[in-house]
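Okay, sequence plus prediction incoming.
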Amino acid sequence: MNNLKNTVLITVVLGSFLIPFMGTSLNIALPSIGAEFTLNAILLSWIPTVFILANAALILPFGRLADIKGRKKIFLYGVITYTFASFLAAISPSGILLLIFSFLQGIGCSMIFGTGVALISSVFQPKERGRAYGIYVASVYTGIFSGLILGGFLIQELGWRSIFLFNIPFGVLLILIVLFELKSDWSGSEGEKFDFIGSILFFFIIIALMQGFSSLTTNLGKFLILAGLLGIFIFLKYENKIKHPLLKTSIFKNRVFTISILSILIINLGTTSITFLLSLYFQYLKLFSPETAGIILILNPLSVAVLSPFAGRISDKIDTRIIASIGMTITTIGLFLFTFLNENTPLEFIIFSLILVGTGLALFSSPATNAAMNSVGKKIYGTASATVSTMVFTGQVLSMGIVILIFDIYLGNAQIIPQYYPLFLKSANIAFIVYTIICFVAIFALILMGKDKAISLEN
């Protein structure tokens, strides 16, 4: 059994490493991509956004499908899709095609992240999961800082296409491990029907809200927001009526689960855009190379990677509310410091703020995941895992949506050139103010989380 646990953990860790490696490398590569394809600030920001958007829109349907058809099977299909899309992105002849292939990568990623935590929960006992989740979170942030360092090096020495090619051999290795080492599929809801209508509704709700949020200043944007909100109402009514819904809404009666996933959404909303904004800040305003920018930005995910296993082990023994609340508080302080960013901000100040945010993330992430997964029964691990991951990527989508909206207001279609640097800085400052306020509110929700027993949702 220990060999199986280790194999599953290694499999999930490797898959969880590749995705954030791609995401952060892509952020570093944006100036190079923008220069080659002559893209404006808004279109450029959509390249990482569509990757996140595909995750947010599809991760819940794939998580539910994994409960029905098998978690290993969906994970494998995800790795195959992601690897193939990486090859296509590497040979993209235009910015538009790169957008499409980035979305395809996101589809594969949604299968991987929709099942990763569920696979861990399927083989580890509740009292062991904190450590396993800690290692899982560490792998995610190891991927992030590897993307910043190795990705920055690859971009500088071999060009931006090399970061996509980097994924391919690791993807092939992961496919072989899953095919030959994992024998079980770990499906908890065999025989149940898959909710296609609910999945389609959910997909279009996420698309409408994201597109509407990013163009909120236009009439179309307002219409899409209203359509998305109406869609949520219709979706929830529909899900409550059918026998085998995409999302069993009774899961949200569990206060621990609900507050945990909402706080996961909020902390990702508050921190996702840091790398994007600072990458542009360092390369445009400070004239740093992609490699230098990556070396500085590594400090945030490195802090998370180092501290997450420790935080996970502690969450197996101590009330998760305490650790997660402390983590959210430290993150909020770090975000507040970034609101003072300007052309003359000392590098030491930025480094300290990055480490502070990373420390807070480490103390929050694995305890919050542990709290959420331990509050539900094994029958719905796939759905619960996908819901957790949906909150992660929805938070990331909203985070980038805030940036896109603010860019639209202050920069419009302008490229980021010296005459517009003051407007870029103003946009970044406003974004960090918004993130700080939202995370500050979440601190109190975590403190009041309380303790609920697990719910199995057998019916």
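The structure has been received and is ready for your questions. Numbering: from 1, shown residues only.

Only C-alpha atoms from now on, for both contacts and neighbour counts.
Noted.

My read is that Leu18 contacts Phe166, right?
No - the criterion here is Cα atoms under 8 Å, and Leu18 misses it with Phe166 at 9.3 Å.

The two: who's more crowded?
Neighbours around Leu18 and Phe166, counted as other Cα atoms under 10 Å, are more numerous at Leu18. The numbers are 26 against 20.

Give me the helices and strands touching the helix or strand where the more buried one lies, please.
Assessed by DSSP states H and E, Leu18 sits inside helix 2-37. Other elements packing on helix 2-37 under the criterion 3 or more Cα pairs under 8 Å, 6 or more residues apart in numbering; DSSP states H and E are helix 41-69, helix 95-123, helix 126-146, helix 152-158, helix 162-181, helix 273-280, helix 290-297.

Relative to Leu230, which of the ones you listed is closest?
Nearest of these to Leu230, taken as Cα to Cα: helix 41-69 at 16.5 Å.

any idea which helix or strand comes after that closest one?
As assigned by DSSP H and E, the chain's next helix or strand after helix 41-69 is helix 71-90.

between that following helix and helix 95-123, how many degrees?
Relative orientation of helix 71-90 versus helix 95-123 (axes from the mean of the first three to the mean of the last three Cα atoms, to 10 degrees): 160 degrees.

same for helix 71-90, what does it pack against?
helix 41-69, helix 95-123, helix 162-181.

of all the ones you listed, which lies closest to Lys193?
Nearest to Lys193 among those is helix 41-69; the distance by Cα to Cα comes to 7.8 Å.

The structure to be compared is supplied as follows:
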Amino acid sequence: MRKWLPLVAICLGAFILLVDVTIVNVALPRMADDLNASFSSLQWVIDVYALALAALLMAAGSLADLFGHRRLYVAGLTVFALASLACALSPNAAALITARAVQGVGGAAMFATSAALVSATYAGRDRGVAFGVWGAVNGAAAAAGPIVGGLLTQGFGWQAIFLVNLPIAVAAVALTLKVLPVGGRGAGRLDVPGALVFTVAAASLTYALIRGGEHGWGDGQSVAAFVLAGVAAVVFVPVELRSAHPMLDLALLRRPAFSGLLAGALLYQLAAFSGLVFISLWLQDVLGLSPVRGGLALMPLAGTAFVVAGAAGRHTHRFAPRVPIGGGMLLIGAGSLLLWASVHASSGQTALFAGLAVSGVGVGLATPVLVSAAVESVPPARAGMAGAAVNTFRQLGMTLGIALLGAVFSDRVRAAAPDLHAGYASGIDRVALWSAIAATVAAVAVLAAVRTPAPAAHPATPRGGSGAPEAAPPPATRTR
């Protein structure tokens, strides 16, 4: 079992960084009371973490390729743990928001290196199993956040949702230093101009989506942020083309598999997870469930995704990546259609079960292979870059989805006023329909672009698990 200890170290970090995306939601009212802050101002406790992740993932991936994936992973864990402690000790809202931003910096370093570490440590069937477990942890963590947050907040206070990260991060650091190989440093240097321009573009776009969803798309600051994001994105292209060591090698975008996976990642995250925010509102505001019971109502998705990802990981290496990814996205679309058909004004929480369970099967199939396929579609020296890129698109997809679907949801609720039950049901109905469309488009993009034959069987010997140097993935597993 020693060969799986590196996977444990990687999954511990992945779990706490993704739990912290959603764990804060249910604690905001308690935070507002204790810190004497408005609930709306504390929304930035959630938003600034998402903004830091989206803005810094690509820069973190570039640093990982340059200085080594394990080094940056450990650094990220350390920053994340210290920032979590600062969050718990925050005396006011400003200090808490600042600490959450720093926590996002650490999370970006962890997120950018996680998939590359799995790919570099395992090969063959072991790699499929490892990515299956890693993907299961990814899917379960995001969905488990509200449940964990509700339990800790009700039992110990909101500070506990941050303090719980400390022992997990310490265990992850200790295990990483013991069982993961150091790996070599990459050649070249950091593309500082590219990193700065991309960070401005990603941060501006994320801010524009967050603010536009809250204050309207015509809001002056939202428009200015969109303009800045567009200008920075345009400037980014010549900056990268002229760089001897680009942060994002634009030549990779000419690979249909890589480009298709990026598009699929953005739409996948939008379709699978953005709608859960509005379902949670319906469960608590309309059905009157507690935060814990509301979180448990979402478990058909989290539980099914965890089981399917772990089981499918043993077999997905036998298929071309587009099969589980495309098939998984089609199932997410089917699950969304079931929600569209099941939820109405008189529905209870049981109306969610079938749709969430089917979507969970899709999440379990697609998540592990989506990231591993992107990492393996590029040269090994670009593994950190590829992992960071696909996770950046996933994070932007989540932010874009919440903003756009939130506008759809709000319009439907207002149109049905003052009938709260009918308004929320109508809003979820329309959100589910658009999620189904997004998942179907994602499936088509992946099935059309990732044209790879099923890989041949190859040895299941782990690479790096016993201190061996990192090596390139076998040709049979690479996506051309």
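The structure has been received and is ready for your questions. Remember, it's a predicted structure, so these values are computed and weren't measured experimentally.

could the helices and strands packed on helix 71-90 of structure 1 go into TSV alongside distance to Leu423 of structure 1?
Shown next, in TSV, are those (distance: least, Cα to Cα, whole Å):
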stretch	distance to Leu423 of structure 1
helix 41-69	12
helix 95-123	25
helix 162-181	30
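
right, so of these, which gets closest to Gly450 of structure 1?
Per Cα to Cα, nearest to Gly450 of structure 1 of the helices and strands packed on helix 71-90 of structure 1: helix 95-123, 22.2 Å.

How many residues are close by the alignment partner in structure 1 of Ala351 of structure 2?
Counting by TM-score structural alignment, Ala351 of structure 2 lines up with Phe349 in structure 1. Number of residues near Phe349 of structure 1 (other Cα under 10 Å) recorded here: 13.

Give me the buried positions along stretch 442-457 of structure 1.
Judged by neighbour count (16 or more other Cα atoms under 10 Å), stretch 442-457 of structure 1 contains these buried residues: 442-443, 445-446, 449, 454-455.

With stretch 318-331 of structure 1 instead?
Going by neighbour count (16+ other Cα under 10 Å), the buried part of stretch 318-331 of structure 1 is 320-321, 323-331.

Pull the most distant pair out of those.
Greatest spacing in those, by Cα to Cα: Thr320 and Thr331 (16.4 Å).

got the contact list for Leu297 of structure 1?
Contacts for Leu297 of structure 1 (Cα atoms under 8 Å, 6 or more residues apart in numbering) come out as 145, 148, 275, 278-279, 354.

Let's have the residues you listed in TSV, adding neighbour count and distance to Gly221 of structure 1.
Below are those laid out as TSV (neighbours: other Cα atoms under 10 Å; distance: Cα to Cα, whole Å):
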residue	neighbour count	distance to Gly221 of structure 1
Phe145	29	35
Leu148	35	33
Thr275	23	26
Leu278	22	27
Ser279	27	28
Leu354	26	33
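
neighbours around Glu214 of structure 2, how many?
By the criterion of other Cα under 10 Å, Glu214 of structure 2 has 15 neighbours.

which one in structure 1 is aligned with Thr22 of structure 2?
Counting by TM-score structural alignment, Thr22 of structure 2 lines up with Thr24 in structure 1.

List the contacts of the nearest residue to its match once chain neighbours are set aside.
The shortest distance from Thr24 of structure 1 to any non-neighbouring residue, by Cα to Cα, 6 or more residues apart in numbering, is to Gly147 (5.3 Å). Neighbour list for Gly147 of structure 1: 20-25, 294 [criterion: Cα under 8 Å, 6+ apart].

likewise Val413 of structure 2?
If a contact means Cα under 8 Å, 6+ apart, then Val413 of structure 2 has 420, 422-424, 426-427 as its contacts.

Just the closest of those to Arg412 of structure 2, please.
For those, the nearest to Arg412 of structure 2 is Gly427 (5.0 Å; Cα to Cα).
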